[in-house]
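Enquirer: here is a sequence with its predicted model. Questions after.
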Amino acid sequence: MDKFMDAAGVDKVYGNPVEKDRTVVIPAAEVVTSLGFGMGGSSKGEGGGGGGGYSVSRPVAVVIVTENGVRVEPVVDVTKVALAMFTAVGFMLSVLAKMKKGA
């Protein structure tokens, strides 16, 4: 369990700072951790249980520190944006088709 919970530590969210020419860049990530457990049984007295979990991370931003200040630049996941767009368009087309069919 400790190993699993360590997956969401602050050192997993912020990467090692990289410094070059008086500029420091710190990568930042989103970390999602999930656990699940279950138990069951039957009237015959048979039973069982199980559990599992996972952890996933993805880059979300870069923190840039310069002499002029600090700024945060988001990391845009183009694939995720495209999938969301296609899903929305598909949903709208299916709704329009149902509306047209019902009219």
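Expert: Sure, I can see it.

Enquirer: for the rest of this, base every contact and every neighbour count on C-alpha atoms.
Expert: Noted.

Enquirer: which parts of this protein are helices?
Expert: Assigned by DSSP state H, the helices in the chain fall at 2-6, 10-13, 78-102.

Enquirer: could you say what helices and strands the shortest one packs with?
Expert: The reference is to helix 10-13. Helices and strands touching helix 10-13, by 3 or more C-alpha pairs under 8 Å, 6 or more residues apart in numbering; DSSP states H and E, are strand 23-41.

Enquirer: now do the buried residues in stretch 28-45.
Expert: By neighbour count on 16 or more other C-alpha atoms under 10 Å, the buried set for stretch 28-45 is 28, 29, 31.

Enquirer: my guess is the first one contacts residue 72. True?
Expert: No - shown here, residue 28 and residue 72 do not form a contact pair, counting by C-alpha atoms under 8 Å, at 9.6 Å.

Enquirer: list residues touching both of those two?
Expert: Counting by C-alpha atoms under 8 Å, 6 or more residues apart in numbering, the shared contacts of residue 28 and residue 72 are 61, 62, 63.

Enquirer: comparison target below:
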Amino acid sequence: MELPDAVTTAVETIRDSAGVERVYGEPIERDDRTVVPVARVAYGFGGGFGEGSSSGVNGDSEDAPAEHGSGGGGGGGVVAKPIGALEITDENTRFVRVDDRQRLLGAVVLGVTVGWLLGTMSD
């Protein structure tokens, strides 16, 4: 079974964009160091298709409605999340991870505050 042109084009576009240049950003040079941004990139793709039939209620084609059918569908997506950077100097190369602890702490404080407010409102 051949894929429709739209599905083939979508698959090719996602495949072509899944290169290493999506994970490592353009190097940034400053003073005596080079910094290369690093991200986690995830791709997803799904599709479907369908057909119709002309069998009737009792399996007879005589009481069947007119033949018809259809199908299609597809979708895809990409998520990129920065995870750190490579710092390159003449002395060494090291990976510096992005620290998400501040965002996590903010979410915990927000959750506790909302919980406290809801608790005081129900009294």
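Expert: Thanks, I have the structure now. Owing to the predicted nature of the structure, the values given are computational and were not obtained by experimental measurement.

Enquirer: what value does the TM-score take for this pair?
Expert: After superposition, the two chains reach a TM-score (TM-score structural alignment, normalised by the length of the first structure) of 0.67; 88 aligned residues with a C-alpha RMSD of 2.9 Å.

Enquirer: circling back to that earlier point, in CSV, list the helices of the first structure along with mean neighbour count and distance to residue 42 of the first structure.
Expert: Shown next, in CSV, are the helices of the first structure (neighbours: other C-alpha atoms under 10 Å; distance: least, C-alpha to C-alpha, whole Å):
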stretch, mean neighbour count, distance to residue 42 of the first structure
helix 2-6, 10, 31
helix 10-13, 14, 42
helix 78-102, 11, 41
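
Enquirer: residue 23 of the first structure is nearest to which of those helices?
Expert: For residue 23 of the first structure, the closest of those is helix 10-13, at 20.2 Å, according to C-alpha to C-alpha.

Enquirer: how big's the offset between that closest one and the second structure?
Expert: By mean C-alpha distance after the TM-score superposition for the first structure, the fitted helix 10-13 of the first structure averages 0.8 Å away from its aligned residues in the second structure.

Enquirer: corresponding residues in the second structure for that helix?
Expert: Using TM-score structural alignment, the residues of the second structure aligned to helix 10-13 of the first structure are 20-23.

Enquirer: do the same with stretch 52-62 of the first structure
Expert: Going by TM-score structural alignment, stretch 52-62 of the first structure sits over residues 75-85 in the second structure.

Enquirer: and the matching stretch, how far from the chain's centre?
Expert: In terms of C-alpha atoms, centre = their mean, to the nearest Å, the gap separating the centre of stretch 75-85 of the second structure from the centre of its chain is 6 Å.

Enquirer: compared with the first structure, how much does it deviate?
Expert: Mean deviation for stretch 75-85 of the second structure: 0.9 Å (mean C-alpha distance after the TM-score superposition for the first structure).

Enquirer: which of the residues in that stretch are buried?
Expert: Going by neighbour count (16+ other C-alpha under 10 Å), the buried part of stretch 75-85 of the second structure is 83, 84, 85.

Enquirer: just put those residues in CSV and tack on distance to residue 68 of the second structure.
Expert: Formatted as CSV, these follow (distance: C-alpha to C-alpha, whole Å):
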residue, distance to residue 68 of the second structure
83, 50
84, 54
85, 56
